[in-house]
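Participant: Fold the stuff below for me.
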Amino acid sequence: MQAVKNRNSSINSIVESVFDKDAANFWLQKFNPLWSFNQALGKIINKDQTAVDTVSLTIQTNKKFKLGEAGQHHPVIVTVNGRCFERTYSLTQLDVDHVLLTVKRVDQGIVSNWLIEKAQLGDVIEFGQPYGDMLLPQPSSPLLLLAAGSGITPMYSLIKAALKSNVSTPIQLMYWMKHEADAAFKAELEMLAEKHANLKVQLFHTQSEHPDSRLNESYLNQVSNLENTTVYACGPSGFVSTAEQVFKSAQSFKSEAFSLSHLASDDVGFINVTLTKSHKTVAIPKGQSILVGLEQQNIQPTHGCRMGICNKCACNKAQGSTKNLVNGATNTEPGHLLKICVNSAQSDLTIDL
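Facilitator: Sure thing, here's the model as predicted:
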């Protein structure tokens, strides 16, 4: 049996060495846009407006697509004006061949604006491998889901998966948005809460006529048994940082920030960053992410989500001090794994890039 496996592996290696995958994909997609030798592809077959500045795309996937677990994210790769852009989104499974991609408009967001305004039925997009550890807890425990804005998308996926698997432990969703019209999945979430006694859904509008307060310690009064509860938070970094402080006594806390809020900072001036593999030293602004600073110097490090989740931009920090732009934590230790998309340089820095 091992001999057969070795022979098949050798044959595959020979085929791949002489077979141009890009050429194969080009000709395969002349017959069917979803056919591919090695790409996970999806075709948009339906497009719905689910909230203000939010659309949900129903996507038919090909056989190369492997859906992650509920709560995980997928790199989504689209071509806009001849250039490929990668962004990260949470998907919801509809059936074995279809997923739901929900997109909220981001100011000056190239990909979100294209998906909302320009994407048409029949357009094909590419997916990367899923990642993220904000999964249904095992073993089951009470689950508190905190969402702000488009942070609802992984929470929606988690709720659907939990109810589908007949999880009977309490699930509480607290969802903040500016106005009622901004609430994605509102009708379905309320319907699910009526149908399932273990699901509680609370929606908060921070800019309505009678606004609800933003997340703060007063909301602790609406949560019971926190010390035995798993808490997940997803939203802007300021929201996530506040959630971590408010719910610090939870049994477990995990979070994902999809955008960086500006932390109060007096950081000014420039920092020298030495790139050991590139043999370069460049000066970047002190208060912004290292990734953005390097890009402004026409250096293009490998990156993916730009949220500190996928680890594609992570590299070793040989020397220097950095600040996490999500929670404000500083690190001065050498030999530290550094996510350059969510950290700024606080001193002259040496990193292995």
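Participant: Please count neighbours and contacts with C-alpha atoms only from this point.
Facilitator: OK.
Participant: Okay, and N12 sits in which element?
Facilitator: helix 2-18 (DSSP states H and E).
Participant: actually R87, sorry about that
Facilitator: Per DSSP H and E: strand 83-95 holds R87.
Participant: Which neighbouring elements make contact with that strand?
Facilitator: For strand 83-95, the contact count by 3 or more CA pairs under 8 Å, 6 or more residues apart in numbering; DSSP states H and E identifies strand 73-80, strand 98-104, helix 110-113, helix 152-164 as packing neighbours.
Participant: Kindly reformat those as TSV containing distance to C234 and mean neighbour count.
Facilitator: Shown next, in TSV, are the helices and strands packed on strand 83-95 (distance: least, CA to CA, whole Å; neighbours: other CA atoms under 10 Å):
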stretch	distance to C234	mean neighbour count
strand 73-80	12	20
strand 98-104	14	22
helix 110-113	18	19
helix 152-164	7	21
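Participant: Could you also give me the structure for this next sequence, so I can compare it with the first?
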Amino acid sequence: MIKETSDALTLVLSRTDADRPTGFGYRPGQFLTLEVPHEEQLSVARCYSLSSSPDSDDLPAISIKRTEHGYASNWLCDNAAVGLTLSALPPAGTFVPSRWDRPLVLLAAGSGITPVMSILKTALATHDQHVTLIYANRSPQSVMFADTLEELTRRYPTRLTVTHWFESERGLPTLDGLSDAIPADPGSDAYLCGPAAFMDLVRDALVTAGIDRDAIHREVFVSIKTNPFLGATTHVSNDAEPNKGTPVTAEVAGTSFSFLCPPETVLLDAMLSQGIDAPFGCREGVCGACAFTLTAGEVEMRANETLGDHELEQGVRLACQSVPISDTVDIVIE
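Facilitator: Here you go, the predicted structure:
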């Protein structure tokens, strides 16, 4: 356990599985869904981004900031200690660079730095592009990973540029101020995480600086309302008839499955009803844990609170919200 600031900490994790006692596979920018104890509800589920890098850190880690009226975050800040055991779903999320051959512009506010740090450390450790980080906070005292950022700046003086924006000194971020800090390289990829108003402002600043809208990627934090740890209920259409439905081929973690998806049934429910171990979290179109790539056919998504235009253009969809609308459908879940 590492204390980052007076109200934020990093929890370094290891598996309790007898056959895999240390880490687990994940990609930079992904998150974990944790089960946090609760006296009245047994438990609650919350998503926390991994701040570690699979390419430079021995063990995975999540970073948590105390929030007003935030039960799970506050419970962890008050109760986390060496030896604490928590249940977690597999790493998930689409806030992951799909290419590493372009300069990176990373923009974060407050605890939004968490997934950005994972991307930043991976880029520096395993690639050779230039990385620019613009990090907004209320004051120097609220900067998470301050020591790590200083050490990385010393280690990569020609590849990493860090610009801090302190509200206590400059007020809230402005379009002009952010535009001045963004490097004039239209070939960059941008990743941003923070409050919605901050990301809207950052997006406008990036576009003003000449960065293509398709190269701008946002991470959206929304509290999930359901708890996948208390059991999942599938909702297969009552009108479903045996041997009726859309033929689906699904590749899940390298294993292929074929099944029929009943009418008006989302793909996740159809897979779970077939005993397929498909990943999921919120089941609300919010967390992105059930994201898949549509390789053939068409689906209609009932809701989407996490995928951006870039992911949608690449064929990424959410299994918990997708209903087939073509004769056949092929999907891939990594």
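Participant: re the thing from before, please work out which residues of structure 2 line up with whatever helix or strand comes next after the helix holding N12 of structure 1.
Facilitator: Proceeding N to C from helix 2-18 of structure 1, the next assigned helix or strand is helix 21-31, under DSSP H and E. Alignment note (TM-score structural alignment): helix 21-31 of structure 1 is unmatched in structure 2.
Participant: Tell me how many other residues surround the nearest residue to L337 of structure 1 once chain neighbours are set aside.
Facilitator: Leaving aside its sequence neighbours, L337 of structure 1 sits nearest to N316 (CA to CA, 6 or more residues apart in numbering; 4.7 Å). When neighbours are defined as other CA atoms under 10 Å, N316 of structure 1 has 16 of them.
Participant: burial of Q321 of structure 2, as a residue count?
Facilitator: 22.
Participant: In contact with it, which residues?
Facilitator: Contacts for Q321 of structure 2 (CA atoms under 8 Å, 6 or more residues apart in numbering) come out as 266-268, 283-285, 300-304.
Participant: repeat that with 7 Å
Facilitator: 266, 285, 301-303 (CA atoms under 7 Å, 6 or more residues apart in numbering).
Participant: about what we covered before: pretty sure the residue nearest to L337 of structure 1 sits in a helix.
Facilitator: No - read with DSSP: H, G, I helix; E, B strand; the rest coil, N316 of structure 1 is strand and lies in no helix.
Participant: Quick check: it touching I351?
Facilitator: Yes - with contact defined as CA atoms under 7 Å, N316 of structure 1 counts as touching I351 (5.8 Å).
Participant: related to what we said a few turns ago, can you give the contact residues for the strand holding R87 of structure 1?
Facilitator: Against strand 83-95 of structure 1 from outside (CA under 7 Å, 6+ apart): 71-79, 99-101, 111, 153-154, 157, 304-305.
Participant: Same check on stretch 185-193 of structure 1?
Facilitator: 50, 199-201.
Participant: Where does that stretch end up in structure 2?
Facilitator: Mapped onto structure 2 using TM-score structural alignment, stretch 185-193 of structure 1 covers residues 145-153.
Participant: And the matching stretch, what's buried?
Facilitator: 145, 149, 152 (16 or more other CA atoms under 10 Å).
Participant: all strands for the stretch 151-300 of structure 1, in order.
Facilitator: For the stretch 151-300 of structure 1, strands defined by DSSP state E, counting those that start in this stretch occupy the ranges 171-177, 199-205, 230-236, 252-259, 270-275, 280-285.
Participant: by contact count, what packs against the fourth one?
Facilitator: Secondary structure elements in contact with strand 252-259 of structure 1, counted by 3 or more CA pairs under 7 Å, 6 or more residues apart in numbering; DSSP states H and E, are strand 230-236, helix 237-246.
Participant: Could you dump the ones you listed into CSV and include mean neighbour count?
Facilitator: Output for these, formatted as CSV (neighbours: other CA atoms under 10 Å):
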stretch, mean neighbour count
strand 230-236, 25
helix 237-246, 19
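Participant: Looking at the ones you listed, spot the one closest to T54 of structure 1.
Facilitator: In terms of CA to CA, the element of these nearest to T54 of structure 1 is strand 230-236, at 15.2 Å.
Participant: That closest one vs structure 2, mean deviation?
Facilitator: In the superposition with structure 2, the average deviation recorded for strand 230-236 of structure 1 is 0.6 Å (mean CA distance after the TM-score superposition for structure 1).
Participant: Just the angle for that strand relative to strand 171-177, thanks.
Facilitator: In terms of direction (axes from the mean of the first three to the mean of the last three CA atoms, to 10 degrees), strand 230-236 of structure 1 departs from strand 171-177 by 20 degrees.
Participant: In structure 2, what range does strand 230-236 of structure 1 match?
Facilitator: Strand 230-236 of structure 1 covers residues 189-195 of structure 2 once aligned (TM-score structural alignment).
Participant: quick check, distance from the matching stretch to the centre of its chain.
Facilitator: The chain centre lies 11 Å from the centre of stretch 189-195 of structure 2; the measure is CA atoms, centre = their mean, to the nearest Å.
Participant: And for stretch 78-91 of structure 2?
Facilitator: 18 Å.
Participant: what range in structure 1 matches it?
Facilitator: Under TM-score structural alignment, the match for stretch 78-91 of structure 2 is residues 117-130.
Participant: end to end, how far does that stretch reach?
Facilitator: 26 Å (CA to CA, to the nearest Å).
Participant: Great, nothing more from me.
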